[in-house]
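*Asks:* How does the following fold in three dimensions:
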Amino acid sequence: MTDSYRGVFGAIPYAIRNTDSWAMRVYGVVGAVAAAFITLVVTLGLVVWMGETAEVQSGTFLFSRSLYVIAGFAAVAPLLAPLLFVARRHRRDDRVAAGYDRWLAAAGFVFLVSLYLGMVISAPADLRDPTDSVVVSALYALPPRAGFAPPIAGAGLVFLTHFRLRDAGDAGEDGEAPGASDDERAGDHPGNNGEANESD
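*Replies:* Below is the predicted model of the structure:
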C-alpha cells in the first residue's frame, strides 16, 4: 500500500512519486514551480498595492484588491489541479481511462501556454517590445480584455480532461478484474471448471 498525504503540499510530491507517466512527473515539477512563482508575485504585488493605497478609504480599492487575489487564485488552481487529481486517483486507486496521468499533464502544459498568451495580450502598451513576429503582433492587436480568454479556455480544458477520462474509467467498471478475458470470466461461475459440459 502506498503512503498517503496531507493537504496540497503533500499531494504534489505524492503525485510525482506514484505516477507512471514521465510527462506528469515533469509537469509536477514545472507546475509546482510556476504555481509558487505566481503565488509569490501576487502576494508581493498585493503588499505593495496595499501600502500605496493604505490611506485611501474607498470601496473601489477594496474591491480591486479582492479581484486581484481572486485572479491570482484562478491562475494557481488550474496549475495544481492535474497534480491533485492524479494524487487522489492513486491514493484511492480509482479506475480511470488509459493515459489519464499523461493527458492531464498535457492539459496542464496547455494551461501554462494559455497564461503566457493571456499576459502577452493584456500587456500594457509601454511594456510591449517591438517585434517582427506576426503571431505576437496579432496578439498585441487584440483588446486587453481578450487576455482573459486563453487562461479560461486552458482551465476549462484541464477540468474537462479530468471529468472525461474519469467518467470513461467509471463506465467500464463492472465489478470484474481489469483485463479479464471472456474465458477467464466464464471460469468464475459456480459449477464451471473451464471444461465443456457434456450433454446426455
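*Asks:* Going by C-alpha atoms from here, please, whenever you check contacts or count neighbours.
*Replies:* OK.
*Asks:* Pull out the buried positions in the longest helix seen in the chain.
*Replies:* In the chain, taking DSSP state H as the definition, the longest helix is helix 59-92. In terms of neighbour count (16 or more other Cα atoms under 10 Å), helix 59-92 has its buried residues at 68, 72-73, 75-76, 78-91.
*Asks:* Could you also give me the structure for this next sequence, so I can compare it with the first?
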Amino acid sequence: MGRFDSYSGLLTAYPYAFRHSDSRLFRSYVVVSALLGALFAFLMAGALVVLVGNTAGARGGSLTLSRTFYVVVGLFVFAPLVGPVLLVARRHRRETPVAPRYDAALGAAGYAFVISVYLGVVASMPAEFRTNGELVARPEPSGLFAPVVELLYAIPGVASPVVPLVGALVVYAVHRWYRSKRGNGERA
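*Replies:* All right, here's what the predicted structure looks like:
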C-alpha cells in the first residue's frame, strides 16, 4: 500500500475520492466542493475575526453566544458541503458494496445542497436593508426565475434556514438510499 493509496483526513479525502470515483458528475462536485469549502472557511474565519474584534472589550454572555453561533452555523453548512466527498472516499477505501450510481447520486445531492444554500440566502433577504447608510430595497423578481424568487421572498426570514436544511436532508437521504447494493432500499 503506497503513500497515496488511502487518506488521513478531510484534505486528503478530496484527491482520494476524485481518483477513485468513475462518475464525472461526482468528480466535478469534488472540485466545486473544494473551492466552495475553501471560500466558505475563509469567509467564516474572517467574519469570526471581525466579530471578535468588534466585541473584544465587552464582557461575555450573549456576545460569547454569538461567537459560538457563528461556528455552529458554519458547521451546519460546511458538513453537508463536504459530506458527499467524505462518504464516497470512505466507501472506496472500505470497498463497501453500494448501488452502481452511488457516487453520481451523491454528486447530484451535493449540487442540490449548494443550490439550496443559495436559495436560502435569497429567502433570507429582507425587503429593505441599510448599506453604507442608505436604505435599499431588495430587487424585484424578473426573468425566467421570477416565480421562484417570489416564492422565496414569501418565506419569512426566520424560516429561511429550512431551505438549506432540506438540501442537507436530501444529501443524507441519497446516501441512505444508494448505500444498498441495488439502490432499491435493500440493505447491502
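*Asks:* Fetch the TM-score of the aligned pair.
*Replies:* Once the chains are laid over each other, their TM-score by TM-score structural alignment, normalised by the length of structure 2 reads 0.85; 173 aligned residues with a Cα RMSD of 1.9 Å.
*Asks:* related to what we said a few turns ago, run through the neighbouring helices and strands of the longest helix of structure 1.
*Replies:* Under the contact definition 3 or more Cα pairs under 8 Å, 6 or more residues apart in numbering; DSSP states H and E, helix 59-92 of structure 1 sits against helix 7-18, helix 22-52, helix 100-122, helix 149-171.
*Asks:* Contact partners for the spatially most central residue of structure 2?
*Replies:* Residue closest to the average C-alpha location in structure 2 (Cα atoms, centre = their mean): Leu81, at 3.1 Å. Contacts here follow Cα atoms under 8 Å, 6 or more residues apart in numbering; on that basis Leu81 of structure 2 touches 33, 37, 110, 113-114.
*Asks:* Could I get these in TSV, plus columns for distance to Val98 of structure 2 and neighbour count?
*Replies:* TSV is the format used below for the contacts of Leu81 of structure 2 (distance: Cα to Cα, whole Å; neighbours: other Cα atoms under 10 Å):
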residue	distance to Val98 of structure 2	neighbour count
Ser33	22	23
Gly37	26	17
Gly110	18	29
Phe113	22	24
Val114	24	22
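*Asks:* got these as JSON lines, with distance to Arg187 of structure 2 columns?
*Replies:* Converted to JSON lines, those look like this (distance: Cα to Cα, whole Å):
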{"residue": "Ser33", "distance to Arg187 of structure 2": "28"}
{"residue": "Gly37", "distance to Arg187 of structure 2": "31"}
{"residue": "Gly110", "distance to Arg187 of structure 2": "22"}
{"residue": "Phe113", "distance to Arg187 of structure 2": "25"}
{"residue": "Val114", "distance to Arg187 of structure 2": "28"}
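*Asks:* Tell me, of these, which are also contacts in structure 1.
*Replies:* Contacts from those that recur in structure 1, judged by both residues aligned by TM-score structural alignment, their matches' Cα atoms under 8 Å, are 33, 37, 110, 113-114.
*Asks:* Leu119 of structure 2 maps to what in structure 1?
*Replies:* For Leu119 of structure 2, the aligned residue in structure 1 is Leu117 (criterion: TM-score structural alignment).
*Asks:* what sits against the nearest residue in space to that match that is not next to it in sequence?
*Replies:* What sits nearest to Leu117 of structure 1 in space, not counting adjacent residues and going by Cα to Cα, 6 or more residues apart in numbering, is Pro150, at 6.6 Å. Taking Cα under 8 Å, 6+ apart, we find Pro150 of structure 1 in contact with 114-115, 117-118.
*Asks:* Any of those residues buried? List them.
*Replies:* The neighbour-count test (16+ other Cα under 10 Å) marks 114-115, 117-118 as buried among the contacts of Pro150 of structure 1.
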